[in-house]
Structures are given as structure tokens and as C-alpha cells.
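Participant: Turn this into a model:
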Amino acid sequence: MADKTTKSRLLSGGNPQIPKGDGDAPVQAYLAAIPGWKRAIAERLDALIGQQVPDVRKAVKWNSPFYGAPDAEGWFLSFHCFDRYLKVTFFRGQSLQPVPPEASKSQDTRYVHLREDGDFNEAQLADWVKQASSLPGERL
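Facilitator: Got it, this is the predicted structure:
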């Protein structure tokens, strides 16, 4: 039987086209289909989220992994592949301290861009994940 990751089509920016689904399996399929340097960073991010939020809820929606607090509705974080970075979305990012650096059209949402050099402040990212998981989730 063929591995499902080999059937993934890459969209612009190298973002894998993965069928939507709930749970860890679709997220792992998404991670496995990410090309090149972005895969290692995405796997680090997924592991960091799991460390900070035990029993985190996971899903793939709109060709992006989503993460939610175990006992809450909605989502606190998502990410998406672009050519030069992974865009990490904090849906309630304006409530985080310090506020993540990248602005959004949505007043409450903030972003962090993780780039190829893999040099990002993991402690700060872990703190943002922990903070974000305690806020009301975004219902999508």
C-alpha cells in the first residue's frame, strides 16, 4: 500500500495539500509532506506545542495544522508554509506578552515567522504557546 504522504500535492510556498481531519494523524501526514528545511522547523514546532500543552487537540483544516487546548473549544494556534518562512498564527496574539512581532488584518491575531536558519527564540515561542493555550480559542 502506498504511503499517503507521497500522494500529497504541494501548493504555493511548498504548503502540502492534505485532506482535512481531526487528530494527530492528519497533522503528522502534513508534517511528513512538508519539503526541505521547513519540515525540520515544523516538526520542532509541533513537538514544542506538545511539550507545552499536554493532550493538545490537533486537526488539519485549509491545508494547515491547527492546535487547541484539550478541554476548550476553538483553536489557539495554526501555521502555514510560505516560500521563505513558516507563518505561525496566534489567534489571540494581541493578548500575549510580549505581543508577537507580525501584525494581521485581524486586530486580535499576531504572527511569528520561522525562517530557514532555524534560529528562533524557542523559550519565547514556548511561553507564547503556553499563554495562548489558556485563552479562549478561535472558532473556525
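
Participant: hey, let's count contacts and neighbours off CA atoms from now on
Facilitator: OK.

Participant: Test my guess that K20 contacts Y30.
Facilitator: No - checked against CA atoms under 8 Å, the pair K20 and Y30 is beyond contact range at 9.9 Å.

Participant: Show me where the protein has its helices.
Facilitator: Ranges of helices within the chain are 24-33, 37-52, 122-133, based on DSSP state H.

Participant: among those, which is the most enclosed?
Facilitator: Ranked by mean neighbour count, these are led by helix 24-33 with a mean of 20 (mean count of other CA atoms under 10 Å).

Participant: That helix: how far from the chain's middle?
Facilitator: Between the centre of helix 24-33 and the centre of its chain there are 12 Å (CA atoms, centre = their mean, to the nearest Å).

Participant: List the contacts of it.
Facilitator: Residues from elsewhere that reach helix 24-33 (CA atoms under 8 Å, 6 or more residues apart in numbering): 4-6, 8, 16-20, 39, 42-43, 57-60, 64-65.

Participant: Stretch 61-68 now?
Facilitator: Here stretch 61-68 has contacts from 15-21, 27, 30, 56-60, 74-80, 133, 137, using CA under 8 Å, 6+ apart.

Participant: returning to what we had before: spit out the residues that contact K20 and Y30 alike.
Facilitator: With CA under 8 Å, 6+ apart as the test, K20 and Y30 both reach V60.

Participant: Let me see the ranges of the strands in this structure.
Facilitator: Applying DSSP state E to the chain gives strands spanning 9-10, 16-17, 21-22, 57-61, 64-68, 77-81, 85-90, 110-115.

Participant: For the comparison step, fold the sequence that follows:
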Amino acid sequence: MSSPERPRMLAGGNPQIPKGDGEAPVRAYIEALDGWKREIVEGFDALVTRTVPGVKKAVRWNSPFYGVEGQGWFANVHCFTKYVKVTFFAGSKLAPEPPGRGKDPDGRWVDIPAGGFDAAQLEDWVRQAAALPGWHGR
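Facilitator: Below you'll find the predicted structure:
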């Protein structure tokens, strides 16, 4: 019996996972990771799952997305060489705002290096973000 082939790893250690909806593609993403990146993404996924009942999950653009049915996506995760980026699509409306910001006037993110994350702060942001209208991918 041969083991399934591991996904190709993209720049920064982000796995190449086919687009898909539901738990299975997100699980495939997590299982393709190693070490501290896997611990962070797995921990964030568990935090979202217990904080947002019925959370909608998918993989888009080689990244797990989290949303609420009828409201859109509220967060996603992407791995880089030295950190895992957790983006909140309506992050400018969160209090306090996550520190990262770019061209999108609403998006904010937090970069999580090896060593873990502030679970209480992330849970608070997830709870707030899940209650807001999300991004619909347009």
C-alpha cells in the first residue's frame, strides 16, 4: 500500500492544495504542513471551529478560508517562511485592529512566528469578525 503523495510546497512553505469546499481540503492543507507552522494553523483552525458554530471552510488560492454562510469569508491563513499570516477581511472594524495593513482599506492581519499565538486575542478577533459582513470573493 503506497502513501498518498505530499502536496508540492510553494515559496515560503505554503502547500499547494486544490480549490475545494469543506473540512477535507482544509485538513489536507494542515496535514501538508510540518513543525511550528502546522501547530499554528491547526491551533487556529481548532480555535475558529469552537468559536464559530457551523463555520464554513474552504481552500482558495492555496489558503484555508473561514466564513459564515450568507455573510461571506471573515478570515484566511497563509504560510510564509518565517510566519503564518492570519488575515481578517473586515479587520479595520475590529477592536483593537490587527497590526498588519496593506492596500485594502478594510483588511488587517497578524503575522504569527514560531512559538505560538495569543489565543485570547485571536479568539476575540475571530468572534468579532464572524459577526460582521464578510468578503464574497469579488
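
Participant: if we can go back for a sec, how about TSV for the strands of the first structure, with mean neighbour count added?
Facilitator: Formatted as TSV, those follow (neighbours: other CA atoms under 10 Å):
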stretch	mean neighbour count
strand 9-10	14
strand 16-17	22
strand 21-22	14
strand 57-61	21
strand 64-68	24
strand 77-81	22
strand 85-90	22
strand 110-115	20
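
Participant: With distance to L48 of the first structure as extra columns, can I get the ones you listed in a markdown table?
Facilitator: Putting the strands of the first structure into a markdown table (distance: least, CA to CA, whole Å) gives the following:
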| stretch | distance to L48 of the first structure |
| --- | --- |
| strand 9-10 | 25 |
| strand 16-17 | 21 |
| strand 21-22 | 19 |
| strand 57-61 | 13 |
| strand 64-68 | 12 |
| strand 77-81 | 12 |
| strand 85-90 | 13 |
| strand 110-115 | 14 |
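
Participant: N121 of the first structure is nearest to which of those?
Facilitator: Of all the strands of the first structure, it is strand 110-115 that lies closest to N121 of the first structure, at 9.7 Å by CA to CA.

Participant: residues in the second structure aligned with the closest one?
Facilitator: Counting by TM-score structural alignment, strand 110-115 of the first structure falls onto residues 108-113 of the second structure.

Participant: now what about the matching stretch, what contacts it?
Facilitator: 40, 82-92, 97-102.

Participant: any idea how far E73 of the first structure is from the residue nearest to E102 of the first structure when sequence neighbours are not counted?
Facilitator: Sequence neighbours aside, Y111 is the residue nearest to E102 of the first structure in space, at 4.7 Å (criterion: CA to CA, 6 or more residues apart in numbering). For Y111 of the first structure, the distance to E73 of the first structure equals 21 Å [CA to CA, to the nearest Å].

Participant: swap in Q17 of the first structure?
Facilitator: Distance from Q17 of the first structure to E73 of the first structure, counting by CA to CA: 25 Å.

Participant: cool, A42 of the first structure as well?
Facilitator: The value you get for A42 of the first structure to E73 of the first structure, if CA to CA is used, is 24 Å.

Participant: now D3 of the first structure
Facilitator: From D3 of the first structure to E73 of the first structure the distance is 32 Å (CA to CA).

Participant: now swap in V129 of the first structure and tell me
Facilitator: Per CA to CA, V129 of the first structure is found 16 Å from E73 of the first structure.

Participant: Kindly report the same for L48 of the first structure.
Facilitator: 21 Å.

Participant: can you count the residues close to the closest residue to Q107 of the first structure other than its chain neighbours?
Facilitator: In space, Q107 of the first structure comes closest to Q94 once its chain neighbours are excluded; the distance is 7.4 Å by CA to CA, 6+ apart. By other CA atoms under 10 Å, the residues close to Q94 of the first structure number 19.

Participant: And for P100 of the first structure?
Facilitator: Burial of P100 of the first structure is recorded as 21 neighbouring residues (other CA under 10 Å).

Participant: With G74 of the first structure instead?
Facilitator: Residues near G74 of the first structure, counting by other CA under 10 Å, number 18.
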